[in-house]
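> coordinates only, sequence not included:
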């Protein structure tokens, strides 16, 4: 039986379970450093896999559509941060200061790759452009996200200055990504043959990073610092950001005269944020005690964007293609 579109998928349920496990059984004492080293290795492996999966022909097939990529980049790295910054007078009193930092961090992140491309395919959008745009967003985020964090967030919340953070992110994320992509001719066929197993390793890696992040924050008193009312408001804030970004993406695509296929790509590449990139970046940019509260908005936003986008993709897919014949209307005598 197919899962209803507005119910969370299995990975979302596992994320929730991981947060609960870290809340009940966080890592203490001498186990913290080994977990940290394992997490660094897992992140390296995760981005190596993402680089190896990236198809070079798909990049060249979509890269020529510069107007679309420019708009997606503007939505991801300009519109989103401006929305988060403009809402500060309203959000900061309603949320805790740390939760608001988490919302701003969410707004600075690059687009997700896998779900954006998958949803574009379901909705019958421009697939080559989606692959190119989402992948390019991930790479640009390695440079742009630390700069935006340094510009928008309080310097005391970060563990280093933006340039140092950019270097650490490049070492931990860009280097394995480049290595994986360079070795794609040799490892690509293996990954394709074992796609299901690789997906399981991919998700397991994210779960371990999330567990490590929340474990450190729980030890530092995460849940005692977040009032239940602020948590409920955070859910509404994430829903508002998602609705505004998807609606604005669709409106801008139509305003600038893009085709329906391009509009779909713009909506799914511009209005989504990457959990895969976000959690590792947060580990580099923020102190361990702040990690849980900083990534909490992203953890809420992630399942929301998947469930709402799945419904939107279904609506797009139901549209009639211009190539499809129009059924004749019976004329009553």
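Received it, and whenever you're ready, just let me know what you need. If you're wondering where the values come from, they're calculated on a predicted model, not measured in any experiment. Numbers count the residues shown, from 1 in each chain.

> rest of the way, CA atoms for contacts and neighbours
OK.

> From residue 108, how far out is the nearest residue to residue 115 once chain neighbours are set aside?
Once flanking residues are discounted, residue 115 sits nearest to residue 306: 7.5 Å by C-alpha to C-alpha, 6 or more residues apart in numbering. According to C-alpha to C-alpha, to the nearest Å, residue 306 stands 19 Å off from residue 108.

> hang on, residue 77 packs against residue 111?
No: between residue 77 and residue 111 no contact is recorded; they are 9.3 Å apart, counting by C-alpha atoms under 8 Å.

> Which of the two has more residues huddled nearby?
Between residue 77 and residue 111, counted using other C-alpha atoms under 10 Å, residue 111 has the larger neighbour count: 33 against 22.

> so how far is the helix or strand encompassing residue 205 off the chain centroid?
Assigned by DSSP states H and E, residue 205 belongs to helix 195-219. Between the centre of helix 195-219 and the centre of its chain there are 14 Å (C-alpha atoms, centre = their mean, to the nearest Å).

> before we go on, here's another structure to hold up against the first:
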């Protein structure tokens, strides 16, 4: 995933899509996002969703943390950084805060750390399902009409490109679920390729606007420093809250990774729906940096929580 993201960003820097080709590329990106959420619907068994929803002690605090505390942290970074970095870059921190958790990496690192894997799968998946309904309106509400109004047209796009394919995948799970289970590597490649396409199209818009000229050295420092603060708050806060609400160690580990990680798999596709190409790439910079760093630091954290005997 890291290599694909780097490739998508590098390709956008060298060969960005622009002009008349932008509409074609946007259509391809939307189709790729549709496929991504269709596959997600096929892959997540309904009985696991229903079973996981019964773990209220984990799910209620986790949802409050992801869409409450983490969103508030993003809002603080957005407001605090408006005088020090371009408005769209600062807005990216609010967008980062409103996003749901990852699914695959949060589950993988929970497993490595000795967490509750079943609850991790369901919790992260449910966060992403809720993210379809919550992230865009929450972000627009906090950002205000001057930054990103969420009109009926935006709602139609979210429903058409994200929600409908997921529900369609759930409906066809009985017929196609076996094929997905038997071709996991192919499906994973299709997932990651869809995300990379969305990143490429979004970042091409930022390249076309010459984003490196819009962000001065202080802005880059704020981007790095804000991301570092967000990582510390997300991981340390999730661990402390998991203990405060009385979770046992396996569920506390699940809370840590599902609560602290943020999903570029949701962030990149949704940005192509919410923002024009010229803005989407810049708004995505905080989530792209956060996502790459979270994958790097998650491995040693997991190893420390579950050291080899």
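Noted; the coordinates are in hand. Since we're looking at a predicted model, the values are computed, not measured.

> more neighbours, residue 306 and residue 108 of structure 1?
The residue with more neighbours, out of residue 306 of structure 1 and residue 108, is residue 108; 27 against 22, by other C-alpha under 10 Å.

> so what corresponds to the more buried one in structure 2?
Aligned counterpart of residue 108 of structure 1 in structure 2: residue 98 (TM-score structural alignment).

> How about the contacts made by its match?
Contacts for residue 98 of structure 2 (C-alpha atoms under 8 Å, 6 or more residues apart in numbering) come out as 66, 67, 70, 71, 74, 135, 136, 138, 139.

> how about the longest helix that structure 1 contains, which residues of structure 2 does it hit?
Determined from DSSP state H, the single longest helix within structure 1 is helix 288-317. Aligned using TM-score structural alignment, helix 288-317 of structure 1 spans residues 277-306 in structure 2.

> buried set for that stretch?
Within stretch 277-306 of structure 2, the residues scored as buried using 16 or more other C-alpha atoms under 10 Å are 277-288, 290-292, 294-295, 298, 301-302.

> who's in contact with the one helix or strand residue 107 of structure 2 maps to?
Using DSSP H and E, residue 107 of structure 2 maps to helix 104-113. Identification of contacts with helix 104-113 of structure 2 by C-alpha under 8 Å, 6+ apart yields 116-117, 120-121, 124, 253-254, 257-258, 261, 295, 298-299, 301-306.

> quick one: that helix to structure 1 mean distance?
Helix 104-113 of structure 2, aligned to structure 1 and superposed, deviates on average by 1.3 Å (mean C-alpha distance after the TM-score superposition for structure 1).

> Quick check: next helix or strand after that helix?
helix 117-143.

> which part of structure 1 lines up with that following helix?
Against structure 1, helix 117-143 of structure 2 falls on residues 127-153 (TM-score structural alignment).

> now swap in stretch 251-267 of structure 2 and tell me
Here stretch 251-267 of structure 2 aligns to structure 1 at residues 262-278, judged by TM-score structural alignment.

> what about the matching stretch, how long is it end to end?
End-to-end for stretch 262-278 of structure 1, by C-alpha to C-alpha: 26 Å.

> compared with structure 2, how much does stretch 262-269 of structure 1 deviate?
Relative to structure 2, stretch 262-269 of structure 1 is 0.7 Å off (mean C-alpha distance after the TM-score superposition for structure 1).

> can you list the residues that contact that stretch?
By C-alpha under 8 Å, 6+ apart, stretch 262-269 of structure 1 touches 68, 71-72, 111-113, 116-117, 119-120, 123-127, 129-130, 133-134, 246, 249-250, 253-254, 309, 316.

> and residue 221 of structure 2, what pairs with it in structure 1?
When structure 1 is aligned by TM-score structural alignment, residue 221 of structure 2 is paired with residue 232.

> same question, residue 183 of structure 2
Residue 183 of structure 2 maps onto residue 194 in structure 1, by TM-score structural alignment.

> so what's the alignment partner in structure 1 of residue 65 of structure 2 closest to, chain neighbours aside?
Under the alignment (TM-score structural alignment), residue 65 of structure 2 pairs with residue 75 of structure 1. Once flanking residues are discounted, residue 75 of structure 1 sits nearest to residue 270: 5.5 Å by C-alpha to C-alpha, 6+ apart.
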